[in-house]
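Novice: compute the structure for the input listed below.
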Amino acid sequence: MSFISRTFVCSVLAVASVFAAWDGTAVLPKSVMEEGKEIYEITTPEELIGFRQMVDTTYSFINVRLKNDIVFGKDTLSLSEIPWIQNDLTHYQTYMESFDGQGHTIYGLKSDLPLFINVGTRGGVIKNLNIAHCEIGSDTVKVMGGLMVSHSGGVLENVEVRNCRIFSQGTTGGVAGFHSYNNSYASEMHHVRSVNNRISGSNKVGGVVGYAYAPLTNAFNSSEIVVDDSLVCSGFNAITYVGGIVGDYTPYESDDPSYTLDSVVNEGNITVKSCGNVDVGGIVGESYRSIVSGKNAGKISVEGNYHFATVGGIVGYMNKSWKTGFTAWNQGSKELYNFGSVKATSVDSVRVGGIVGDSRSGAFMGALNFGDVEGVSTAEFGVNYVGGVLGYVYNLDENALAYQVGNRGNVRSESNSDHYVGGVAGALVANGSYVMDLTYLQQAFNYGDVLAVSESAGDRYSRFEIGGIVGFDNFIKIQDMYNRGNVSVQIPERQYQYSGGLAGKAYYTNVEMNYGYNAGKVDGKLVGGLIACLNTIGGTKHLYQDTLVHDVELYSVIFENASNEVSELTGLHKSYTEYMQSDDFVSLLNTRDGSVEDQKIWTRRGDYPVFFFDTLMVYAPEQNPDDNPGVDPVDPGEDPVEAPLGIAQKYEPQKMDSKILLYSAGSKIQVLKKNGATERIYSILGRQIQKR
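Specialist: Predicted structure coming up:
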């Protein structure tokens, strides 16, 4: 994967050069003939405006390129003193065949609308272009983008918008408001960046695109997103979608299965305050397709004042993420990492997860959360679903799957009503008649402390189910798991209050939890070192509690019925540290107590068994060259999507490159930045603990 070459993206100047500011006029650019094709060459702001006026009215294909940087202000750091007032969303750049910025930058544009309104209805290519130090937007316009309002076909590649203010009254994106396709021309958007902008809008807002249903790959955002529509409610069920890359991503079910969000990174903070429902994610607010290689390091803070707040470190609401006829293994979301804190507050209910807030038959293969997760409901009858990876899961498809998922952040829920809280998942629910025989959660771990808080006992029927892995499990099978965090409560006693080292409550006959352990402390009213409340566990095997860490009963409550046999609970075991930190215990878990060949799922790195994929990671934020005048950009060819993430595959000192240095488990991890930038020291959870 190669990202946009920084050699043409960032023109870093130690001293801002002085230019003749735009005088408000427009002239036609000159053209040259190359290989039988007329190409217009733009050298001044006046020619750029003249080109736009020409392409708006032509019926012949036009090709354009920039010959140099275009500066609208008095220098490269100033806005134009004369705003370009377009006041017309009906102009389409239909016949623009190509626009090649050749790596140059347009500085200081100030306009009520972006450079382009609607491009791509007849294909075309826009590439190698940068927009910087601009102000694009209007309080009366309902759709906006930093470069264009709508991209509806053709190719948009190697584009960056940076250090701009971008705003509207509705759908807004750092690069484009809409990204779609038409029936005649495919639509591609890749290698696009939104850097250090301030983006605001409502309805659908994204760091790169507000609303999309066409493929988007290799996208980066470090812009701050602020959405406040708390005073302009349009209805009780109105939903606001906000994402670090895309606000709302909803390809049609009939679209090509390749329509995904692929290789996307968000470093921008997201702040949302809304009077309606909100779906907010570090990458995308709502998605109906998979996300492949998505990383978020931005802080997410949400206040949903009116109804549901659905929030995730990667995606807020995820619907079925693969096309019919394909399986989760080839169409599910993969390689998802969240490093930012996630907090949602609502006067109603919240569904919050370190990776996804609410998943409906979603599939996830490889998802790790390192940020703290918090859900707060101030409602009298609100419901909190809070999980380190998954807030709430409801499965209606046999392909649904969560495979190799883990959490290292702390998980906190605060509500005076119902709590479903887990180190990995708040609640796992399935249509029992359809997916009872499927193992949904495979290879899951938690290191974070799990805490539930309430100031009152609530209604006598209020539910309180909290676990190191899952709070509430209904019809879902789990295999291979461990919890190393403490599970605790700060809450008055209530009738239904279950705290478990692995699960708060496991319900219905086909629930299974097999092969794993708890090495954390558990407190509460009805406590189980492994599972607090059970209703006929179907063949549970080999779950272990380290009694030297906390010696409590393995379970607290069993709902017995005619088919329930206590012998089914023989899979729950009390053990001790020495054995659980031995190679024999690893072998038992890998061979299913000698019944199969070594599964090579578990290993040991000094103490308790862990999964092979349980790997230390840190996130080194990308350096913005504009913040350090005179410093060269990152070397050409280095991929900003990959470079910020370091993975310690070996547990010994190992120098990955001159940017990232990783040390053994349990020690500090040092991240060295190039070109004399600030040296940062990180803990293994990815949090900065020292700066010098």
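
Novice: CA only for contacts and neighbour counts going forward, please
Specialist: Fine.

Novice: how near is the spatially most central residue of the chain to residue 510?
Specialist: For the chain, the residue nearest the mean C-alpha position is residue 314 (1.8 Å; CA atoms, centre = their mean). Per CA to CA, to the nearest Å, residue 314 is found 30 Å from residue 510.

Novice: got it, and residue 334?
Specialist: From residue 334 across to residue 510, the span is 28 Å (CA to CA).

Novice: what does residue 499 give?
Specialist: From residue 499 across to residue 510, the span is 21 Å (CA to CA).

Novice: those two: which is more packed in?
Specialist: residue 499 (34 against 21; other CA atoms under 10 Å).

Novice: can you tell me the element that one falls in?
Specialist: In the assignment (DSSP states H and E), residue 499 maps to strand 496-500.

Novice: quick one: that strand to chain centroid distance?
Specialist: Distance of strand 496-500 from the chain centroid (CA atoms, centre = their mean, to the nearest Å) equals 30 Å.

Novice: for that strand, packing partners?
Specialist: Applying 3 or more CA pairs under 8 Å, 6 or more residues apart in numbering; DSSP states H and E, one finds that strand 496-500 contacts strand 463-467, strand 487-490, strand 526-528, strand 531-534.

Novice: cutoff 10 Å now
Specialist: strand 418-422, strand 463-467, strand 470-474, strand 487-490, strand 503-507, strand 526-528, strand 531-534 (3 or more CA pairs under 10 Å, 6 or more residues apart in numbering; DSSP states H and E).

Novice: flag every buried residue along that strand.
Specialist: Buried residues in strand 496-500, counted by 16 or more other CA atoms under 10 Å: 497, 498, 499, 500.

Novice: separation between the last one and residue 84?
Specialist: Here residue 500 is placed at a distance of 62 Å from residue 84 (CA to CA).

Novice: just the third one next, same as before
Specialist: Computed as CA to CA, the residue 499 to residue 84 distance reads 61 Å.

Novice: what do you get for the second one?
Specialist: Shown here: residue 498 relative to residue 84, a distance of 62 Å by CA to CA.

Novice: second input sequence below; structure requested for side-by-side comparison:
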Amino acid sequence: MRIETDGYVVGLIEKDLVMGKDTLHLAKNKMSVDTSGRCTNLYLNGQGHTIYGLNMSRAMFYCVENLVENLTIANSRFENDEGLSAAGVAVHLKDNACVRNVKIRNSVVKSEDIAAGLVAYNDGAMLNDTNENSLVSSTNIAGGLAGSLRYVIINSRNSGRVSGRVAGGIVGSGDKLGTDGGTITGCSNNGMILGNGSGSVSVGGIAGYAHRTSFNGLKNTGLIEGKSTSGTLTVGGIVGRLDTTQNVVDCGNWGRVHALSGKKVYAGGIVGLYYGELQMVGETLSRVSWLVTSYNYGPVTVKASEDFAYAGGLAGYITGSLISADYNRGTVKNEGSSKNRYTGSLAALADWCSVAGNYSYVDTLTGSHTASLVYEFAGANNSMYRSYYGGVEVPPVGKYSDDPSNIYQKDSLVSLGFEEMKEALQIYDGGNWVRTDCMAQAKTDTNTVCTVKVIADFFGDSDKPYEVTFLEEEGKTFVAPKVKTPHLKVVVSARNISVWGLAPSRPVQVFDMQGILVTAANSQGAAVNLMVSKAGVYIVRHGNESRRVAIR
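Specialist: Sure, this is the predicted structure:
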């Protein structure tokens, strides 16, 4: 239903809309959107319904200046090969506009400029939005939900694959230029985020790059991987690079962080390269940026660098920040042939930083220059005190600038074994900390594994093709390669599905005919059994193979 009055448009979707011949097929003809620059004063309420099979050259709308909410976009494609941006809902979301409770599922967004799951340029607010199993790909900037952020994204999530020169699971680039920055709060990513290019490349679980953007209560569990053939690479579990950012608070990473190659490399479990903000307070220049109550379990690995590489469990290279109440439990490996490979379990290099009340326990730190906490304090106005470390027998600090403004309380840095540290950390109780049967943890940390190494590292999964199962009119799968030689065997008995011929340690997934994941299991051997709750037609997928089964 459409109501239009005084330039204000109200749209209410009263049922699911199918643009192709069925819910799995794209519309036969590609549709375009008005790109004259005009904004639509639109209130669109999907009322919980789904639009299937959109096949568009850019987005559903060019510019929105009101509200889009309660809508799912499924089995759709938004692709532009003319150097323009593309997104699921809108190219531009205006000031004071909002996209709320909107999901893009099992779809593809591709562009040579900015590609985003829902909004390319976000000057408004995005609340409780989702990218579920959708591919977002660009040769420039790519974000799982927003390409460019200038205001807020709250309580949103991504499980799709995102790839670009600047790539993030939630936001590609946060680039607020005014005095009041953007905000990303309560968001999470478990999709694979890949960065690649010949120049500067930035990739992170939440954002690839951010300027004047605050990060609060964010989580990443997905693989974060980047490479630059000839430029600077910044890669982090939460964000690749931060410029003039005021705070990173209550953020946690469980994902693997891989820096494959670059001329200059910065890699960290939370952030690769962090330039904090300094401000004049009276007549004194003071730090106003924070990296606090944040933690990393994911392994951080630099495979190769040409000039130098900084790798840290929390940050590779950090300036102008308070680093407090943080901890690292992830291995940090700084490999390759460069002689300038700097590694710290918290950070490789800190400048104008105060580091206090942190801990680290890891069994692996590699590089040409290593330290159990921070390898080097450079410049002035640094302080280091009251922290615990263990697992690797290297000094807590490698180099400390002799500037008279620096404070280094070496005796307050304590080396402990694993069991000793569990006991000692019980002093961290109350406030932002909670006691556990293992190490003390931040209140937002859900880890329950009490081992020295929590997350194992491995490589190769980013080389596998990403599968999106919608169909084009002629019936060919758009992204997934067609399997020529069948190996998968599926047998149905009542509502049980038995699957044979499995590759080890790869998931078996069952989708309904709308592309929704119904159940899944990891294969521990050559066979697996799964159960569905109701009759219907399902797709069983394992790797590049799939089977259609009917449950009666």
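
Novice: picking up where we left off before, what would the buried residues of strand 496-500 of the first structure look like in CSV with distance to residue 158 of the first structure?
Specialist: Formatted as CSV, the entries for the buried residues of strand 496-500 of the first structure read as follows, by distance: CA to CA, whole Å:
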residue, distance to residue 158 of the first structure
497, 54
498, 53
499, 51
500, 50
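
Novice: pick out the most distant pair among those residues.
Specialist: Spatial extent of the buried residues of strand 496-500 of the first structure (CA to CA) is set by the pair 497 and 500 at 10.2 Å.

Novice: common neighbours of the two, please.
Specialist: Jointly contacting residue 497 of the first structure and residue 500 under the rule CA atoms under 10 Å, 6 or more residues apart in numbering are 465, 466, 524, 526, 527, 532, 533.

Novice: so which of the residues you listed is the closest to residue 50 of the first structure?
Specialist: Of all these, residue 466 has the smallest distance to residue 50 of the first structure: 63.7 Å, by CA to CA.

Novice: counterpart of residue 387 of the first structure over in the second structure?
Specialist: Matched to the second structure by TM-score structural alignment, residue 387 of the first structure sits across from residue 312.

Novice: could you do residue 160 of the first structure as well?
Specialist: Aligned partner of residue 160 of the first structure by TM-score structural alignment: residue 103.

Novice: could you say which helix or strand holds residue 537 of the second structure?
Specialist: Residue 537 of the second structure belongs to strand 536-542, assigned by DSSP H and E.

Novice: and that strand, which residues are buried?
Specialist: Those would be 538, 539, 540, 541, 542, for strand 536-542 of the second structure by 16+ other CA under 10 Å.

Novice: gap between the last one and residue 550 of the second structure?
Specialist: Translated: residue 542 of the second structure. Using CA to CA, residue 542 of the second structure is found at 17 Å from residue 550 of the second structure.

Novice: wait, what's in contact with the nearest residue to residue 395 of the second structure once chain neighbours are set aside?
Specialist: Sequence neighbours aside, residue 371 is the residue nearest to residue 395 of the second structure in space, at 5.4 Å (criterion: CA to CA, 6 or more residues apart in numbering). Listed by CA under 10 Å, 6+ apart, the contact partners of residue 371 of the second structure are 312, 342-348, 365, 389, 392-399.

Novice: show me what residue 485 of the first structure lines up with in the second structure.
Specialist: Match for residue 485 of the first structure (TM-score structural alignment): residue 391.

Novice: please disregard the earlier target; I meant residue 73 of the first structure.
Specialist: By TM-score structural alignment, residue 73 of the first structure lines up with residue 20.

Novice: now that match: which helix or strand?
Specialist: Using DSSP H and E, residue 20 of the second structure sits within no helix or strand.

Novice: the closest residue to it other than its chain neighbours: how many residues sit nearby?
Specialist: Of all residues beyond its chain neighbours, the one nearest residue 20 of the second structure is residue 27 (4.0 Å), with distances taken as CA to CA, 6+ apart. Applying other CA under 10 Å, we find 23 residues neighbouring residue 27 of the second structure.

Novice: and if you look at residue 519 of the second structure?
Specialist: Counted with other CA under 10 Å, residue 519 of the second structure comes out at 15.

Novice: now do the SS call for it.
Specialist: Of the three states, residue 519 of the second structure takes strand according to DSSP: H, G, I helix; E, B strand; the rest coil.

Novice: OK, contacts around it?
Specialist: Residue 519 of the second structure neighbours (CA under 10 Å, 6+ apart): 508, 509, 510, 511, 512, 530, 531, 532, 533, 540.

Novice: equivalent analysis for residue 135 of the first structure, please.
Specialist: With CA under 10 Å, 6+ apart, residue 135 of the first structure has these contacts: 79-80, 83, 108-114, 146, 163-167, 197-198.

Novice: please redo it, this time with the cut-off set to 6 Å
Specialist: 110, 164, 165 (CA atoms under 6 Å, 6 or more residues apart in numbering).

Novice: would you state the helices of the stretch 201-350 of the first structure in chain order?
Specialist: Along the stretch 201-350 of the first structure, counting by DSSP state H, counting those that start in this stretch, helices occupy 328-331.

Novice: hmm, I typed the wrong one, I wanted the stretch 351-500 of the second structure.
Specialist: Assigned by DSSP H, counting those that start in this stretch, the stretch 351-500 of the second structure shows helices spanning 418-424.

Novice: if I look at the residue in the first structure that residue 266 of the second structure lines up against, how far off is residue 76 of the first structure?
Specialist: Using TM-score structural alignment, the partner of residue 266 of the second structure in the first structure is residue 351. Counting by CA to CA, the gap from residue 351 of the first structure to residue 76 of the first structure is 44 Å.

Novice: how about residue 193 of the first structure?
Specialist: On the measure of CA to CA, residue 193 of the first structure and residue 76 of the first structure end up 19 Å apart.

Novice: between these two, tell me which one has more neighbours.
Specialist: More crowded of residue 193 of the first structure and residue 76, by other CA under 10 Å: residue 193, with 30 against 23.

Novice: how about the more buried one, what's its partner in the second structure?
Specialist: Residue pairing (TM-score structural alignment): residue 193 of the first structure is matched to residue 130 of the second structure.

Novice: wouldn't that match be in contact with residue 103 here?
Specialist: Yes. With contact defined as CA atoms under 6 Å, residue 130 of the second structure and residue 103 form a contacting pair (4.6 Å).

Novice: how close does the equivalent of residue 472 of the first structure over in the second structure sit to residue 279 of the second structure?
Specialist: Under the alignment (TM-score structural alignment), residue 472 of the first structure maps onto residue 376 of the second structure. According to CA to CA, residue 376 of the second structure stands 24 Å off from residue 279 of the second structure.
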